[in-house]
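Engineer: Next input, structure requested:
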Amino acid sequence: MKILIAYYSHSANTKKLAEIIAKVVKSELKNVTTDFFYTEPEKPYSSNYNKVLDEAKRDIKNNHKPKLKNSIDSIDDYDVIFIGSPNWWNTIASPVSSFINSFDFSNKIIMPFCTHGGGGAGTIRADIEKLTKSKQIGKILSVYGNTSSINNSENEIKKWIKDIKINVK
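Structural biologist: Predicted coordinates for the structure are as follows:
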């Protein structure tokens, strides 16, 4: 089985969660290859907290899909795609929308995950389901976005991996 973990991370929390997910997936599922794709926007968001809030709000309100700095040719070889994002204004970050709009996910197994600052998963799972048009979407893994919560999320990830019942080909 080949897995892609695609994510956007502004403050490195979602990146760290993606890395832990990959570690757990490799230990829980046999014969798995895991690749990463970072949905980095060509024009980075501000490092200033208040400015990035304004930028994110503006992009989401305008349904802006920023051009990504990097790309992958195809998702055809992947059986399962984990899609991760911070919770930005109750939904996915705009770079994740850009990635999703680049491919046909309708026949892919999608596993959504997010980090948040207290807002939980918001509408992230429903938004990913709508954008990907996937009929096979797992429940969302939502982890509070601080270092301690993320570093202590392995057991929660193991449970999530078992709950999503990926059918190995």
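
Engineer: CA atoms for contacts and neighbours, from now on please.
Structural biologist: Noted.

Engineer: contacting residues around residue 80?
Structural biologist: 1-4, 108-111 (CA atoms under 8 Å, 6 or more residues apart in numbering).

Engineer: Check which residues of stretch 24-39 are buried.
Structural biologist: Neighbour counts using 16 or more other CA atoms under 10 Å place 24-25, 34, 36, 38-39 of stretch 24-39 among the buried residues.

Engineer: need those in CSV with distance to residue 153, can you?
Structural biologist: Written out in CSV, the entries for those read as follows (distance: CA to CA, whole Å):
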residue, distance to residue 153
24, 10
25, 13
34, 19
36, 19
38, 21
39, 23
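
Engineer: Looking at the residues you listed, spot the one nearest residue 12.
Structural biologist: Using CA to CA, residue 38 is the member of the buried residues of stretch 24-39 that sits closest to residue 12, with 11.2 Å.

Engineer: Spatially nearest residue to that closest one, not counting backbone neighbours?
Structural biologist: Across the structure, with CA to CA, 6 or more residues apart in numbering as the measure, the residue nearest residue 38 apart from its sequence neighbours is residue 7 (5.4 Å).

Engineer: Most neighbours of all the contacts of residue 80, which one?
Structural biologist: Ranked by neighbour count under the definition other CA atoms under 10 Å, the contacts of residue 80 are headed by residue 110 with 29 neighbours.

Engineer: circling back: which of the contacts of residue 80 fall in strands?
Structural biologist: Counting by DSSP state E, those place 2-4, 109-111 in strands.

Engineer: Distance to residue 83 for those residues - can I get that in TSV?
Structural biologist: Converted to TSV, these look like this (distance: CA to CA, whole Å):
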residue	distance to residue 83
2	14
3	11
4	8
109	10
110	7
111	6
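
Engineer: Contacts for the lengthiest helix in the chain next, please.
Structural biologist: When the chain is parsed with DSSP state H, its longest helix is helix 13-28. Contacts of helix 13-28 with the rest of the structure, by CA under 8 Å, 6+ apart, involve 5, 7-9, 32-34, 84-86, 114-115, 145-147, 150-151, 154, 157-158, 161.

Engineer: Kindly calculate the angle that the next helix or strand after it makes with helix 13-28.
Structural biologist: The element immediately downstream of helix 13-28 (helix or strand, assigned by DSSP states H and E) is strand 33-38. Orientation check (axes from the mean of the first three to the mean of the last three CA atoms, to 10 degrees): strand 33-38 against helix 13-28 gives 170 degrees.

Engineer: To compare with the earlier structure, here is another sequence to fold:
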Amino acid sequence: MKILKYLNYIISATLISLFAQMPSHAEGNNSVARQKKILVAYFSQPEDVALDGVDAVSGASLLKKNQQIFGATQYIAQLIGDELGADLYRIEPTRPYPRDHEPLVELASKEKGDGIRPAIQHPIPDLNQYDTVFVGYPIWWYQMPMILHTFLEENDFSGKKIIPFSTHGGSRLSGTVQAIQSLQPNANVETDAFSISRDDVAKNSTEDILVNWLNDISLE
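Structural biologist: All right, here's what the predicted structure looks like:
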């Protein structure tokens, strides 16, 4: 009888140990996905504008938040990176864009009209380590800046999740999600992309809106 009780004790202890080691499926998609590596790749071009020292002032592509200066798209990228524990990669041209508004607008128009693919300064991290890549950009002349075409044409995102996000001056996503799908047909491109006006980026509500969006989409 004592042997039987001892065997029952051993079996019960073993089962408890096995169940304790089993992964829980009660967590949401984002909690599971955060265990995987995520990359936030973004292009942000701040302009030289006057900020008057207020804690949250937005203008053109530049904003001041918590006594720090950010490009608008850069700020959103950093919020995503902080929320998800993701790696950040800034897409930068080998030849810097002008920071004055009019020359920048003229150059962006010329790049679009001539189909120019600006060279990128730093190589992207090894994509094999990432399952999900956020891609962020401002809207220039109703489309992605041409350097985003360089980025998407030079790298293979096959089998990965691409999640676009943009800052804009009124044109929202402007067909850029479809453009990314065309450039990366073998990737899973999120159609519920995030888009926010430059005038709203510095608002205190932006972080909550962004987090709600992250919780609503699938990161896989």
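
Engineer: Return those of the contacts of residue 80 of structure 1 that are likewise in contact in structure 2.
Structural biologist: Mapped onto structure 2 and checked by both residues aligned by TM-score structural alignment, their matches' CA atoms under 8 Å, the contacts of residue 80 of structure 1 keep the contacts 2-4, 108-111.

Engineer: Mind jotting down where the helices sit in structure 2?
Structural biologist: Using DSSP H, helices in structure 2 cover 2-21, 29-33, 72-84, 101-114, 146-154, 176-183, 206-216.

Engineer: Quick one: the kept ones among the contacts of residue 80 of structure 1 as JSON lines, columns for distance to residue 132 of structure 1 too.
Structural biologist: Compiled in JSON lines, those are given as follows (distance: CA to CA, whole Å):
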{"residue": "2", "distance to residue 132 of structure 1": "18"}
{"residue": "3", "distance to residue 132 of structure 1": "16"}
{"residue": "4", "distance to residue 132 of structure 1": "15"}
{"residue": "108", "distance to residue 132 of structure 1": "9"}
{"residue": "109", "distance to residue 132 of structure 1": "10"}
{"residue": "110", "distance to residue 132 of structure 1": "8"}
{"residue": "111", "distance to residue 132 of structure 1": "11"}
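
Engineer: Could you say which of the helices of structure 2 is packed most deeply?
Structural biologist: Highest mean neighbour count among these (mean count of other CA atoms under 10 Å): helix 72-84, with a mean of 21.

Engineer: Where does that helix end up in structure 1?
Structural biologist: The alignment of helix 72-84 of structure 2 onto structure 1 (TM-score structural alignment) covers residues 13-25.

Engineer: Residue 160 of structure 2 against residue 190, yeah?
Structural biologist: No: under the criterion of CA atoms under 8 Å, residue 160 of structure 2 lies out of contact with residue 190, with a separation of 10.6 Å.

Engineer: List the contacts of the residue nearest to the spatial centre of structure 2.
Structural biologist: Residue closest to the average C-alpha location in structure 2 (CA atoms, centre = their mean): residue 134, at 3.2 Å. Applying CA under 8 Å, 6+ apart to residue 134 of structure 2 gives the contacts 38-42, 162-165.

Engineer: hmm, 7 Å instead?
Structural biologist: The neighbourhood of residue 134 of structure 2, defined by CA atoms under 7 Å, 6 or more residues apart in numbering, consists of 39-41, 162-164.

Engineer: for residue 129 of structure 1, same thing?
Structural biologist: When contacts are counted by CA under 7 Å, 6+ apart, residue 129 of structure 1 touches residue 137.

Engineer: picking that back up, out of the kept ones among the contacts of residue 80 of structure 1, flag the one nearest to residue 52 of structure 1.
Structural biologist: Taking CA to CA as the measure, residue 52 of structure 1 sits nearest to residue 111 out of those, at 26.3 Å.

Engineer: ok, for that closest one, nearest residue in space, not its chain neighbours?
Structural biologist: Spatial nearest neighbour of residue 111 of structure 1, excluding adjacent residues (CA to CA, 6+ apart): residue 82 at 4.5 Å.

Engineer: Please report how far residue 140 of structure 1 lies from residue 74 of structure 1.
Structural biologist: According to CA to CA, to the nearest Å, residue 140 of structure 1 and residue 74 of structure 1 sit 24 Å apart.

Engineer: same question, residue 166 of structure 1
Structural biologist: Using CA to CA, one obtains 21 Å as the distance from residue 166 of structure 1 to residue 74 of structure 1.

Engineer: who has more neighbours, those two?
Structural biologist: Comparing residue 166 of structure 1 with residue 74 by other CA under 10 Å, the one with more neighbours is residue 166, at 16 against 10.

Engineer: Structure 2: which residue goes with residue 82 of structure 1?
Structural biologist: The pairwise alignment with structure 2 assigns residue 82 of structure 1 to residue 134, based on TM-score structural alignment.

Engineer: next one: residue 100 of structure 1
Structural biologist: Matched by TM-score structural alignment, residue 100 of structure 1 corresponds to residue 152 in structure 2.

Engineer: Tell me who's in contact with its match.
Structural biologist: residue 183.

Engineer: Same check on the one 5 residues further on?
Structural biologist: Neighbouring residues of residue 157 of structure 2 by CA under 7 Å, 6+ apart: 184, 187.
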